[in-house]
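> below: sequence and its predicted model.
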Amino acid sequence: MNRKKKIKETLLKKHKKKMSRMHKANKPKYISKADRAKMEAEQAAAEGIDQNQPESDIEKAGD
């Protein structure tokens, strides 16, 4: 009985590994808290630059 059980366990392990390789994880890659804060700061800076450009164009058009 132990021999059958051992064989079944090893085949199951191989099958599980095979299936896990086939189905990649759907969840996004983990990003650390510090990296998220850095990315948010960069986005805020980029949005700030983008928002300043149209304002200067509006002021020029108004004069």
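Sure, I can see it.
> going forward, measure contacts between C-alpha atoms and count neighbours the same way
Will do.
> residue 24: which element?
Assigned by DSSP states H and E, residue 24 belongs to no helix or strand.
> quick one: it and residue 17, what's the gap?
Per Cα to Cα, to the nearest Å, residue 24 is found 11 Å from residue 17.
> more neighbours, those two?
Higher neighbour count among residue 24 and residue 17: residue 17, with 11 against 8, using other Cα atoms under 10 Å.
> put this next to the previous one:
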Amino acid sequence: MNRKKKINETLKQKAKKANAKLHSSNKPKYVSKAERAAQAIAAETEMTQPVEQPAEVVANENA
């Protein structure tokens, strides 16, 4: 009886691990508070800085 129980337990454990690999979480990856702050600052500076157009594009618009 004991041998059968051990075999069944190991098979159940393997099946459980295989099933867990198939169903990965849809949860987004954790981003630390410091990284979120850095990303917010980077996004803020991108929005505040004006986008400069190349000189060729500006010259073509004036013509």
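Done, it's in. Note that this is a predicted model, so its numbers are computed, not measured.
> now the TM-score, please.
After superposition, the two chains reach a TM-score (TM-score structural alignment, normalised by the length of the first structure) of 0.68; 52 aligned residues with a Cα RMSD of 1.9 Å.
> with the second structure superposed, average distance for stretch 5-17 of the first structure?
Its aligned residues in the second structure lie a mean 0.8 Å from stretch 5-17 of the first structure after superposition (mean Cα distance after the TM-score superposition for the first structure).
> so which bits of that stretch are buried?
Neighbour-count burial for stretch 5-17 of the first structure, counted by 16 or more other Cα atoms under 10 Å, picks out no residue.
> tell me the SS of the residue positioned nearest the centre of the second structure?
Nearest to the mean C-alpha position of the second structure, by Cα atoms, centre = their mean, lies residue 29 at 4.8 Å. Classification of residue 29 of the second structure by DSSP: H, G, I helix; E, B strand; the rest coil places it in coil.
> which one in the first structure is aligned with it?
Residue correspondence to the first structure (TM-score structural alignment): residue 29 of the second structure is matched to residue 29.
> if we can go back for a sec, any idea how far the residue nearest to the centre of the second structure is from residue 47 of the second structure?
Using Cα to Cα, residue 29 of the second structure is found at 25 Å from residue 47 of the second structure.
> quick one on the thing from earlier: gap between the match of residue 29 of the second structure and residue 7 of the first structure?
35 Å.
> where do the strands sit along the first structure?
Applying DSSP state E to the first structure gives no strands.
> wait, what's in contact with residue 35 of the first structure?
Applying Cα atoms under 8 Å, 6 or more residues apart in numbering to residue 35 of the first structure gives no contacts.
> ok, now how distant is it from residue 28 of the first structure?
14 Å.
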